[in-house]
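# turn this into a structure:
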Amino acid sequence: MSSVFDEYQSPLSARYASPQMKKLFSPRHRANTWRKLWLWLAEAEKEVGLVRITNEALEAIRSNLEVTDEAFKVIAEEERVRRHDVMSHVFALEKDAPQAAGIIHIGATSCYVTDNADLIFMRDALDMLLPKLAKVIHNLAQFAMKWRDLPTLGYTHYQPAQPITMGRRATQWVQDLMMDLDDIEYVRVSLRFRGAQGTTGTQASFMEVFQGDTAKIDQLNKILCEKAGFDSCYDISTQTYSRKVDLRVCNALASFGATAERAANDIRHMAHDKVLDEPHESTQIGSSAMAFKSNPMRSERICSLGRKLRNLPNDFSGTFAGQWLERTLDDSAIRRIDIPEMFLITDALLIALDNVTNGLVVFPAMVEAQLQQELPFMATENIIMKLVSHGVSRQEAHEQIRVLSGEARYAVRVEGKQNDLIERIEQNEFFKPIWHELRALLDGKLFIGRSPEIVERYAGPGGVVEQKLRAYEDHITSTRTAELAI
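Predicted structure coming up:
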């Protein structure tokens, strides 16, 4: 007897995505949505004057909107015989609702159900994702505010650079995610319905149904949009809605995937430097061999999923570019895979990001120790200026600092010692005029510029983030931190 373990399962559904997102793209929900679309079409056609559609027929469809397991067996058998997925569903619905036989799918092409359903699914999926993204942004904004004053070593080229603060670094991630929120909101608001457009988008079949009455066709589509919850239809469709729509949505989600990977990579680098870590359960195993290991596996998962997501636009651009004239069916298989996957991946990323960003652990002592390893070098300009204020030649001070810095660097890199530049300065009579001021010059907060202010203005009370997230406040305040099932 076979079980689910005997057949391939996508890791997205088996391990990563939420039950809600998996249900949205399930075969049953798709089949049920197709039946709703056929009901809406018949209701709208009757409303605008197609008298052959009876109330009895409509009620028969309404009573069979839920596709049963038995109906799925019928669908499978019909598709095996007829090699047409939509017509197999039509035959199954006619079997469940014989009173409606003959009035289902009037004037429509297959894309009436397939494309309109995809647009519904994408809309509903985007509505699920946006609040989750807002929650992640909120988490990081809170983190940034908490650590807005903590100086930490900055890096360019992954080499020590001018200090920043831990909160200021996180605010960069926040701004990138805010851009993603804008982009995803835009594609959500821009989504339209395909409606009833006929086989090549000319509405010719509906001209026949309604005997050339164009006002009835316009009214039909207005009613369909209202029933489906869309403001309007796309102005131009062929047999399908333009596959540019899929590419547009994927581009926004893929851009978020890149942001997620970039932020998670930063977390992984800081975990290596032992200044910050992602959350870990007390029973979590980091390595099957090395029991001492505590690896940033959640951030690594984010990087892996983010990489997959940010590469998906290539599929969608190829599909869009490859549609010949009014349509070709080479879009079908790839869209069946990629449309659900881009949403399941994004959903999985947001679950992991919510979990990680709400449990980031900072190690201030390590932050300070790492900073102090490099800060003496960064303080040399201030030391030179202090000497100049005491009447010392700037060039002579520069030469003395250059020599001692070279000795200290040799001690660190070759001998494996701590940075002892300040101790060398304190032992050199040349610097005696400023000995009493040296330690004060090593306060990390002297080197962080306006970092705390920048964080507060952007991520603090009344700031840019707070204003943007007001639309998602109910979700943010009522939703627990996501837990990773595996």
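
# from here on, just use CA atoms for contacts and neighbour counts.
Noted.

# which residues of the stretch 251-400 of the chain fall in helices?
Using DSSP state H, counting those that start in this stretch, the helices of the stretch 251-400 of the chain run over 297-310, 313-321, 332-357, 364-378, 380-389, 394-413.

# am I right that residue 467 sits in a helix?
Yes - checked against DSSP: H, G, I helix; E, B strand; the rest coil, residue 467 lies within a helix.

# one more, so I can put them side by side:
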Amino acid sequence: MKDTEIFPDVLASRYVSREMQECWSLKNKVLLERDFWLAVMQAQKDLGIEIPDEAIQAYKQVRESVDLASIALREQKLRHDVKARIEEYCELAGHQQIHKGLTSRDLTDNVEQLQILQSLKLVRLKTVAALKKLAQRVDETKSLVLVARTHNVPAQLSSFGRRLAMFGEEILLGLEKLDQFIEAYPLRGLKGAVGTRLDLLQLLDGKSDALEKLDQKIALHLGASRTLFASGQVYPRSLDQQSVQHLQTISSGISSFAKTLRLMAGAGLASEGFQKDQVGSSAMPHKQNARTSERISGLHHVLRGYGSMLSGLSGDQWNEGDVSCSVVRRVALPGAFFSIDGQLEAFLTVLNEMGFNENALQAELEKNLPFVCSTVLLMESVKRGGGREDAHHAIREHSLSINPDSQSGLLPRQELARRLGQDLRIPLDETQISEMLDRPQNWLGNAPEQAQFFVEQALAWTRRFPDSNSLEPEPLL
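Prediction:
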């Protein structure tokens, strides 16, 4: 027999945690479907439909007998995945009692939504864990002076922790929206072929109250906070789009953090960490690349790609539904969750291993100190009665004329203090200016307080989700 090469899912095999892999594995989906059928059978029996006890017991006994190859052979013959799994399960049990009154989407939509809900909850937990680790880093560095940059150019002073909190707040906003979405997430429930539940109603002899009880029992099994009441054969695919949009919001904060860390690493200011036996380049032995942060940025783009695929399904439903969405959802739903999970695993790893170069931060501060305090000098001039525009012009002229690499023997801040102290447009003398520039820690604005507020906000989530305290990333490839 000719050997068959197996082509792995690169996302799942290289970047994703075992728990997220299992959530979307085909075997797990088959088991979830069998649990769904068992719950429907038991509920139908409780409501008076004749189903022998021994049949339910037989199905339970073979629940875990999952032969994916056998199911695949059936599907090749039938060209229908759900019918293949029905026949496989019934043959194993020796009965034909499952799927009564149901259509394929009663099974697959509810089970897939269950997978989505489980995955969303795992993402929520990992995000909380990441925010706790980020909060620890913020707390450690909330007063460590940093040259903040806009347009990637030195702007004003901030703190290292405040910069981290900036990205953390975006992640927090995404977490809040994700949490609200999870708590209000509606499952399809039992709707039948076109949404009217005709076959189930007929099976229950037209008893609408019994049908409502059946739907409630299944909602309880699925753990749904609510179910849709008027969907067609499929639930609205805009729900899938919303799911991934919430993932993208969280991913955005993580990706911006990673990109900035890469910039800082390139300038020698910070590092994502570099392990004892790690290799940065096969050619250049000295290299210490920010490869995990690059992975985070790359997975953000992958996630956006899956989001684009799913957004194409939103608003594209034909009548009560069709299966043109199937191939997209089979690829994009697990792919989206694999992307965010891989990103979170990498983010957790970086938060564990990252560091900063305090000497390099101090050197950058010294080089840019007078210039990043230009607004401090401007505001003090205004407070002392100087004209804002006159002072602005004066500070601009002298700042731009100073060469940071000058051989004059004076530091840039000393040279700027000397020049501005002699300029009549500035109502400050050289001593006053020097004293201001000698105390950069006084010019952080609210940076430490803002950083501390983020810490408090992040830790509040860990109290709500205590399991996040012990969550650690799996070893990275």
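
# on that earlier part again, closest to residue 121 of the first structure out of the helices of the stretch 251-400 of the first structure?
Proximity to residue 121 of the first structure (CA to CA) singles out helix 332-357 among the helices of the stretch 251-400 of the first structure, at 8.8 Å.

# which of the three states applies to residue 152 of the first structure?
Secondary structure for residue 152 of the first structure, judged by three-state DSSP, is strand.

# and the counterpart of it in the second structure, what does it touch?
Matched across to the second structure, residue 152 of the first structure falls on residue 146, judged by TM-score structural alignment. Counting by CA atoms under 8 Å, 6 or more residues apart in numbering, residue 146 of the second structure touches 157, 158, 159, 160, 361, 365.

# name the helix or strand for residue 182 of the first structure, please.
helix 166-190 (DSSP states H and E).

# mean distance, that helix to its aligned residues in the second structure?
Here helix 166-190 of the first structure, set against the second structure after superposition, deviates by a mean of 1.0 Å using mean CA distance after the TM-score superposition for the first structure.

# equivalent range in the second structure for the next helix or strand after that helix?
The first helix or strand that comes after helix 166-190 of the first structure along the chain, using DSSP H and E, is helix 204-209. Residue correspondence for helix 204-209 of the first structure in the second structure, counting by TM-score structural alignment: residues 198-203.

# stretch 178-192 of the first structure too?
Aligning stretch 178-192 of the first structure against the second structure (TM-score structural alignment) gives residues 172-186.

# can you count the residues close to the counterpart of residue 236 of the first structure in the second structure?
In the second structure, the residue paired with residue 236 of the first structure according to TM-score structural alignment is residue 230. When neighbours are counted by other CA atoms under 10 Å, residue 230 of the second structure registers 12.

# secondary structure class of residue 230 of the second structure, three-state.
Looking at residue 230 of the second structure with three-state DSSP, the answer is coil.

# list the buried residues in the match of helix 204-209 of the first structure.
Residues of stretch 198-203 of the second structure classed as buried by neighbour count (16 or more other CA atoms under 10 Å): 198, 199, 200, 201.

# with the first structure overlaid, report how far that stretch is off on average.
Looks like 1.1 Å for stretch 198-203 of the second structure (mean CA distance after the TM-score superposition for the first structure).

# ok, now stretch 364-372 of the second structure?
Mean deviation of stretch 364-372 of the second structure from its aligned counterpart in the first structure after superposition (mean CA distance after the TM-score superposition for the first structure): 1.6 Å.

# gap between that stretch and the chain center?
The chain centroid and the centroid of stretch 364-372 of the second structure are separated by 36 Å under CA atoms, centre = their mean, to the nearest Å.

# what does it contact?
Outside stretch 364-372 of the second structure, the residues within contact range by CA under 8 Å, 6+ apart are 145-147, 154-157, 399, 404, 412-413, 416, 437, 440.

# and if we set it to 6 Å?
Outside of stretch 364-372 of the second structure, the residues within contact range by CA atoms under 6 Å, 6 or more residues apart in numbering are 147, 155, 156, 413.

# enumerate every residue touching the alignment partner in the first structure of the second one.
The alignment partner of residue 155 of the second structure in the first structure, by TM-score structural alignment, is residue 161. With CA under 6 Å, 6+ apart as the criterion, the residues that contact residue 161 of the first structure are 154, 155.

# give the helix, strand or coil label for residue 161 of the first structure.
strand.

# can you find the partner of residue 448 of the second structure in the first structure?
Looks like residue 448 of the second structure aligns to residue 452 there (TM-score structural alignment).

# so that match touches residue 148, yeah?
Yes - contact criterion CA atoms under 6 Å: residue 452 of the first structure and residue 148 qualify, at 4.9 Å.

# who's more crowded, those two?
residue 148 (25 against 22).

# in space, what's closest to that one - neighbours in sequence excluded?
Nearest residue to residue 148 of the first structure, sequence neighbours excluded (CA to CA, 6 or more residues apart in numbering): residue 167, at 4.0 Å.

# so where is stretch 74-84 of the second structure in the first structure?
Using TM-score structural alignment, stretch 74-84 of the second structure pairs with 78-88 in the first structure.

# right, I mislabeled it, should have said stretch 343-360 of the second structure
The aligned range for stretch 343-360 of the second structure is 349-366, by TM-score structural alignment.

# stretch 286-300 of the second structure now?
Going by TM-score structural alignment: stretch 286-300 of the second structure matches residues 292-306.

# tally of neighbours for residue 204 of the second structure?
Counted with other CA under 10 Å, residue 204 of the second structure comes out at 19.

# same question, the one 3 residues further on
The criterion is other CA under 10 Å. On that basis, residue 207 of the second structure has 12 neighbouring residues.

# need the longest helix for the second structure.
Scanning the second structure for the longest helix, with DSSP state H as the assignment, gives helix 104-141.

# and that helix, how far from the first structure on average?
Helix 104-141 of the second structure sits 1.0 Å off on average (mean CA distance after the TM-score superposition for the first structure).

# next, the angle helix 326-353 makes with that helix.
20 degrees (axes from the mean of the first three to the mean of the last three CA atoms, to 10 degrees).

# can you give me the buried ones in helix 104-141 of the second structure?
104-139, 141.

# what of stretch 430-448 of the second structure?
For stretch 430-448 of the second structure, a neighbour-count test (16+ other CA under 10 Å) marks 430, 433, 434, 436, 437, 440, 443, 444, 447, 448 as buried.

# and those residues as JSON lines, adding distance to residue 5 of the second structure and secondary structure?
Listed next are those as JSON lines, based on distance: CA to CA, whole Å; DSSP: H, G, I helix; E, B strand; the rest coil:
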{"residue": "430", "distance to residue 5 of the second structure": "76", "secondary structure": "helix"}
{"residue": "433", "distance to residue 5 of the second structure": "73", "secondary structure": "helix"}
{"residue": "434", "distance to residue 5 of the second structure": "72", "secondary structure": "helix"}
{"residue": "436", "distance to residue 5 of the second structure": "70", "secondary structure": "helix"}
{"residue": "437", "distance to residue 5 of the second structure": "67", "secondary structure": "helix"}
{"residue": "440", "distance to residue 5 of the second structure": "63", "secondary structure": "helix"}
{"residue": "443", "distance to residue 5 of the second structure": "63", "secondary structure": "helix"}
{"residue": "444", "distance to residue 5 of the second structure": "59", "secondary structure": "coil"}
{"residue": "447", "distance to residue 5 of the second structure": "56", "secondary structure": "helix"}
{"residue": "448", "distance to residue 5 of the second structure": "56", "secondary structure": "helix"}
